[in-house]
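**Student:** I'll drop the sequence and a predicted model, then ask my questions.
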Amino acid sequence: MKFDKIHNKGQAQIFKNRYLEYFTKTHPLVIWGMYIPIIILLLLYASHTLAFSALKIVLLFLGGIFFWTFFEYMMHRFVFHWVSDNPRIQRIAYVMHGNHHEFPRDKQRLFMPPVPSLIISSLIFLLLYAVIQKNAIVFFPGFILGYLIYGSMHYAIHAWNPKYKWMKPIWRNHHLHH
């Protein structure tokens, strides 16, 4: 999907139905509040019920965080910016990510909203569980924490001016992406 640089401070309308539209928006604290209990519960389950060692938990958890980085790059590069002549694919790409490029200052669409986020993360968990079995119970919380950290940094870049001089190149490079 090709995006033009637009300095629009507005907000995209994804759906005509106001109830569906409401569910396309969120605040970062909602997502953090949704996932932190899941992360804690899965780690406690791995530690107490599955008796995973501390070393195994740390390594799998860190592996999940690092895997998030790879996953996000691949999704962003090959899915979110997918170029297609098919109007349906163009619409899906716009709903998933294109609206963010058209309205980069829309703070309510910098995190995936709760409902699609839970659906997608559940599918990712099931896929991870199919591949790495019980290890997914620790790997997945790391993956989700990677998402939360990335999403929070992304939110900060779009919502605020850089506080420190060393941050300015990071902000500038990201804004060039838009």
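**Tutor:** Great, that's in hand. Predicted, not measured: the structure shown is a model, and the values here were computed from it. Residues are numbered from 1 along each chain as shown.

**Student:** hey, let's count contacts and neighbours off CA atoms from now on
**Tutor:** Noted.

**Student:** Spatially central, which residue of this structure would that be?
**Tutor:** In the chain, the C-alpha closest to the average C-alpha coordinate belongs to Tyr147, at a distance of 5.0 Å (Cα atoms, centre = their mean).

**Student:** what sits against it?
**Tutor:** Taking Cα atoms under 8 Å, 6 or more residues apart in numbering, we find Tyr147 in contact with Ile65, Trp68.

**Student:** Any buried residues in the helix or strand it falls within, and which?
**Tutor:** With elements delineated by DSSP states H and E, Tyr147 resides in helix 136-159, which encompasses its position. Across helix 136-159, burial judged by 16 or more other Cα atoms under 10 Å covers 136-148, 150-152, 155, 157-158.

**Student:** which other helices and strands contact the helix or strand where Pro169 lies?
**Tutor:** Per DSSP H and E: Pro169 is located in helix 168-177. Based on contacts counted as 3 or more Cα pairs under 8 Å, 6 or more residues apart in numbering; DSSP states H and E, there is no element that helix 168-177 packs against.

**Student:** who touches it?
**Tutor:** So helix 168-177 is in contact with Ile157, Pro162, going by Cα under 8 Å, 6+ apart.

**Student:** now it against helix 136-159, angle please.
**Tutor:** Helix 168-177 runs at 90 degrees relative to helix 136-159, counting by axes from the mean of the first three to the mean of the last three Cα atoms, to 10 degrees.

**Student:** could you pull out the helices for this structure?
**Tutor:** With DSSP state H, the ranges of helices along the chain come out as 18-22, 28-44, 54-75, 87-93, 99-102, 114-132, 136-159, 168-177.

**Student:** then this one, side by side with the first:
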Amino acid sequence: MSQQTTFKIPKTNSLVAVSIYLALGLCALVYGILNIEVAFWAKLSLPFAGAIFFTFIEYVAHRYLYHSGEDYTNAENWQYTMHGVHHMHPNDKGLLAMPIFLALVLAAAFFGLFHLVMQDHAFFFWPGFLMGYAGYLYVHYSIHAHKPPNNIFGYLWKHHLLHHHIYDDKAFGVTSPLWDMVFGSMPPKKALHRKEG
């Protein structure tokens, strides 16, 4: 199995990406608050719903696109370019986020889909979704760039690093283990609660 790719995989600065998506999400939310007439409950709750929905999309894409079918570590398969290269080089900070242009195209497509389904409510749901993506990028970057904190967030480090180093068929959630619990892809409890020595 060859690990040589025929083209250079683009790298992205995760913190620049986080800043762009966070700013775009906040601007869209402020625009919605100032210009779109929807119920107060929608203005308050839909950004949170959008962020939670992002964690679902994160899980589904990670498990069913990046880890399905083809061998994602084989450089000849598309999964390698999108995700396998990150597994092969987990500490390369430039491989933690997709290229910004591609992410913005996908973000625009999601806005179009959300607007088709929920009309003006998309101006509140989509910013939450986008800020959920920014949160995902920040958590993912932090996990690969820093030591785990000695608090509840250290659990996310352990959960994701188990996916990288022991169970590549489990622990697909990065920002939350929620969907791993729902869909039965949690690593064994003993692995999650093992003390690091």
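**Tutor:** Looks like it came in fine. The model shown is predicted, which means the values in this text are computed figures rather than measured ones.

**Student:** And the residue mapped onto Asn135 of the first structure from the second structure, how far from Asn13 of the second structure?
**Tutor:** Residue pairing (TM-score structural alignment): Asn135 of the first structure is matched to His121 of the second structure. For His121 of the second structure, the distance to Asn13 of the second structure (Cα to Cα, to the nearest Å) stands at 31 Å.

**Student:** if you count what's nearby, which of those two comes out ahead?
**Tutor:** When His121 of the second structure and Asn13 are compared for neighbours, His121 comes out ahead with 20 against 16, by other Cα atoms under 10 Å.

**Student:** quick one, what contacts that one?
**Tutor:** Under the criterion of Cα under 8 Å, 6+ apart, the contact partners of His121 of the second structure comprise Val38, Ala42, Leu46, His115.

**Student:** Map the third one onto the first structure.
**Tutor:** Aligning on TM-score structural alignment places Leu46 of the second structure opposite Leu60 in the first structure.

**Student:** doesn't Val138 make contact with its match?
**Tutor:** Yes: counting by Cα atoms under 8 Å, Leu60 of the first structure does reach Val138; the two are 5.9 Å apart.

**Student:** returning to that earlier point: if I align to the first structure, which of the contacts of His121 of the second structure are still contacts?
**Tutor:** The subset of the contacts of His121 of the second structure whose aligned counterparts are also in contact in the first structure, taking both residues aligned by TM-score structural alignment, their matches' Cα atoms under 8 Å, comprises Leu46, His115.

**Student:** Whichever of the contacts of His121 of the second structure end up buried, select them in ChimeraX.
**Tutor:** Entered in ChimeraX, the line below selects the buried ones among the contacts of His121 of the second structure, by 16+ other Cα under 10 Å:
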select :46,115
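
**Student:** Looking at the contacts of His121 of the second structure, spot the one nearest Phe53 of the second structure.
**Tutor:** Of all the contacts of His121 of the second structure, the one sitting nearest Phe53 of the second structure is Leu46; the distance, using Cα to Cα, is 10.1 Å.

**Student:** still on that earlier bit, what residues of the helix holding Pro169 of the first structure count as buried?
**Tutor:** Trp171.

**Student:** Alignment lookup: Asn173 of the first structure to the second structure.
**Tutor:** Using TM-score structural alignment to pair residues, one finds that Asn173 of the first structure aligns to His159 in the second structure.

**Student:** thinking again about what came up before, for the match of Leu46 of the second structure, give its distance to Thr24 of the first structure.
**Tutor:** 32 Å.

**Student:** Residue range in the first structure corresponding to stretch 181-190 of the second structure, please.
**Tutor:** Residues of the first structure matching stretch 181-190 of the second structure: none, counting by TM-score structural alignment.

**Student:** which residues touch the match of Leu46 of the second structure?
**Tutor:** Applying Cα under 8 Å, 6+ apart, one finds that Leu60 of the first structure lies in contact with Asn135, Val138, Phe139, Gly142.

**Student:** again, 7 Å this time
**Tutor:** Contacts for Leu60 of the first structure were tallied using Cα atoms under 7 Å, 6 or more residues apart in numbering; they are Val138, Phe139.

**Student:** Most distant residue from the centre of the first structure?
**Tutor:** Outermost residue of the first structure with respect to the C-alpha centroid, by Cα atoms, centre = their mean, is Ala51; its distance is 29.9 Å.
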